[in-house]
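Coordinates only, no sequence provided:
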């Protein structure tokens, strides 16, 4: 870690173009440790493209991404995960035909004895760790062996969040985490997001629900047409002002 950097994530002049379409236009974005920032913007504003670059799913056309003050090249979501960035997407953070435990350990399964690239899964360890991680999130599901496709949308979000906790991510990107889930499950996600700083995490919370943003975030960044048009503490801006910028 660069001791001089106060930011866990920073972008400098970040750009992404698709042919003649300039989705992100030289964005300077900053996220401090133990801070939750709301990232806002209408469809096409550039926020999804920005997040895809920070999470390793897209390569920038130009500009830099820094983690803890160090320039990095994130070539894939796996690169980002290995550096402590977990992205919890609205729809595709879990695999429906796998169990809860399999989803939480997806791609990082603990193995017993090995023969080449093969080994025996330590399933008991996976079940116990999955139950513990879900408990920390406040989701108490009936069994870690339950198939994820049988869960509600909010329960699936809980599984994705539990996976991030299990592998000690320090930066969590929550992409529309309260869409299409029940009131109780929404409250669970909001409570968890509000607790991120005291748990030692930084977070980026993307949502069209400004009420949820104001409940969970200490700062909001508003994007429009590929640019950041506002970067303000939530205490210093109103929902009406934000709506005027979107």
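Good, I have the coordinates. A quick note: this is a predicted structure, and the numbers were derived from the prediction, not measured. Residues are numbered from 1 along each chain as shown.

drop to CA atoms for contacts and neighbour counts, all remaining ones
OK.

any idea which helix is longest in the protein?
Criterion DSSP state H: the longest helix present in the chain is helix 183-199.

List the buried residues for it?
185, 186, 188, 189, 190, 192, 193, 194, 195, 196 (16 or more other CA atoms under 10 Å).

May I ask which two of the residues you listed are separated the most?
185 and 196 (16.9 Å; CA to CA).

Look at stretch 221-230 and report the distance between its end residues.
Its first and final residues considered, stretch 221-230 spans 6 Å by CA to CA, to the nearest Å.

what residues does it touch?
Contacts with stretch 221-230, where a contact means CA atoms under 8 Å, 6 or more residues apart in numbering, come from 22-28, 37-42, 44-47, 220, 231-232, 242, 245-246.

next up, a second structure to put side by side with the first:
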């Protein structure tokens, strides 16, 4: 409410106890946030690793832009992500976050700008090209098959096979179960029945399966679109723990989230988009909840 007024007054028991401007109140709020930031960063209990010591740049986007007919969906998609780093893309609906990751993952082709991956400029013709070089994406709709079991979803598209007489090849379900069990255990995901269909799992378990499928041993860049949307605190904690574990294993991670608490808990760096352009790119340790909201709303300087 204060964002729409020049001045506001706070009353308690019919007595005026404060008269200030939104700017003064925001400054006081940010000071208080910074004071308590250290203790609140790890509210999900995931262990925040922000040493600032990351590896080489895995992905660099420079001036990406895309138009849908007469609508300019992205005007300046410029940012990078390094090995072992979690970069959170933040912005209001329509800011260009999902468009940006779809350009990176090969779903769309940019009208301009360039993508440099692993030191080379790339021009993916589709998602398969991106996956072939180690880019895995978990979309908001998860893209998992509800009528198939956990193990089948985990190996879908890369099913292990066994041969008979050196001629016929069939899917090796036992091997698929072994591979799935090993992957889930390595990520701390506890699902007892790996033949249970996805449709019978909880929302948190489905999300965990989708993320675990993306976190292959050879993944270099993991992109997660709203991985904690509609999840409770415990489920969110589990998902963020997996994300942090992936980063600590050396993967670069791009995560989209509308939940500011989630962003401040997991991000090493925050990139804010507004109206299709990047308006802020900086360390998560140097931004507060209030400042982030102001950037998203266009009420703060770059």
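Good, I have the coordinates. This is a predicted model, so every value here is computed, not measured.

related to what we said a few turns ago, mean shift of the longest helix of the first structure relative to the second structure?
For helix 183-199 of the first structure, the mean deviation from the second structure after alignment is 1.6 Å (mean CA distance after the TM-score superposition for the first structure).

Can you name every helix or strand that the following helix or strand past that helix contacts?
Next along the chain after helix 183-199 of the first structure, taking DSSP states H and E as the criterion, comes strand 202-206. Applying 3 or more CA pairs under 8 Å, 6 or more residues apart in numbering; DSSP states H and E, one finds that strand 202-206 of the first structure contacts strand 36-40, strand 171-175, helix 183-199.

Tell me where the stretch 51-200 of the second structure has helices.
For the stretch 51-200 of the second structure, the helices defined by DSSP state H, counting those that start in this stretch cover 97-104, 127-132, 150-155, 173-186.

Just put the ones you listed in TSV and tack on mean neighbour count and distance to residue 208 of the second structure.
Output for the helices of the stretch 51-200 of the second structure, formatted as TSV (neighbours: other CA atoms under 10 Å; distance: least, CA to CA, whole Å):
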stretch	mean neighbour count	distance to residue 208 of the second structure
helix 97-104	23	20
helix 127-132	16	19
helix 150-155	24	11
helix 173-186	16	9
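
Which one, of those, ends up nearest to residue 36 of the second structure?
Nearest of these (CA to CA): helix 97-104, 29.1 Å.

start and end residues in the first structure for that closest one, please.
Under TM-score structural alignment, helix 97-104 of the second structure corresponds to residues 47-54 of the first structure.

mean shift of the matching stretch relative to the second structure?
Looks like 0.5 Å for stretch 47-54 of the first structure (mean CA distance after the TM-score superposition for the first structure).

chain center to that stretch, what's the gap?
11 Å (CA atoms, centre = their mean, to the nearest Å).

Same question for stretch 165-177 of the first structure.
4 Å.

Which residues outside that stretch are in contact with it?
For stretch 165-177 of the first structure, using CA under 8 Å, 6+ apart, the contacting residues are 8, 51, 81, 83-90, 104, 129-130, 133, 157, 164, 189, 200-208.

Out of those residues, which end up buried?
By 16+ other CA under 10 Å, these give 8, 51, 81, 83-90, 104, 129-130, 133, 157, 164, 189, 201-208 as buried.

And the equivalent of residue 128 of the second structure over in the first structure, how close does it get to residue 193 of the first structure?
Matched by TM-score structural alignment, residue 128 of the second structure corresponds to residue 78 in the first structure. Taking CA to CA as the measure, residue 78 of the first structure falls 23 Å from residue 193 of the first structure.

just residue 46 of the first structure next, same as before
Taken as CA to CA, the span from residue 46 of the first structure to residue 193 of the first structure is 23 Å.

Let me know the outermost residue of the first structure.
residue 115 (34.7 Å; CA atoms, centre = their mean).

In the first structure, which residue is most central in space?
Note: the first structure centre (CA atoms, centre = their mean) maps to residue 173, 1.7 Å.

residue in the second structure matching that one?
Looks like residue 173 of the first structure aligns to residue 223 there (TM-score structural alignment).

cool, residue 98 of the first structure as well?
With the correspondence set by TM-score structural alignment, residue 98 of the first structure lines up against residue 148 in the second structure.

The residue lying closest to that match once chain neighbours are set aside: neighbour count?
Counting by CA to CA, 6 or more residues apart in numbering, residue 148 of the second structure lies nearest to residue 197, which is 5.1 Å off, once chain neighbours are set aside. Residue 197 of the second structure is flanked by 17 other residues according to other CA atoms under 10 Å.

Sweet, I'm off.
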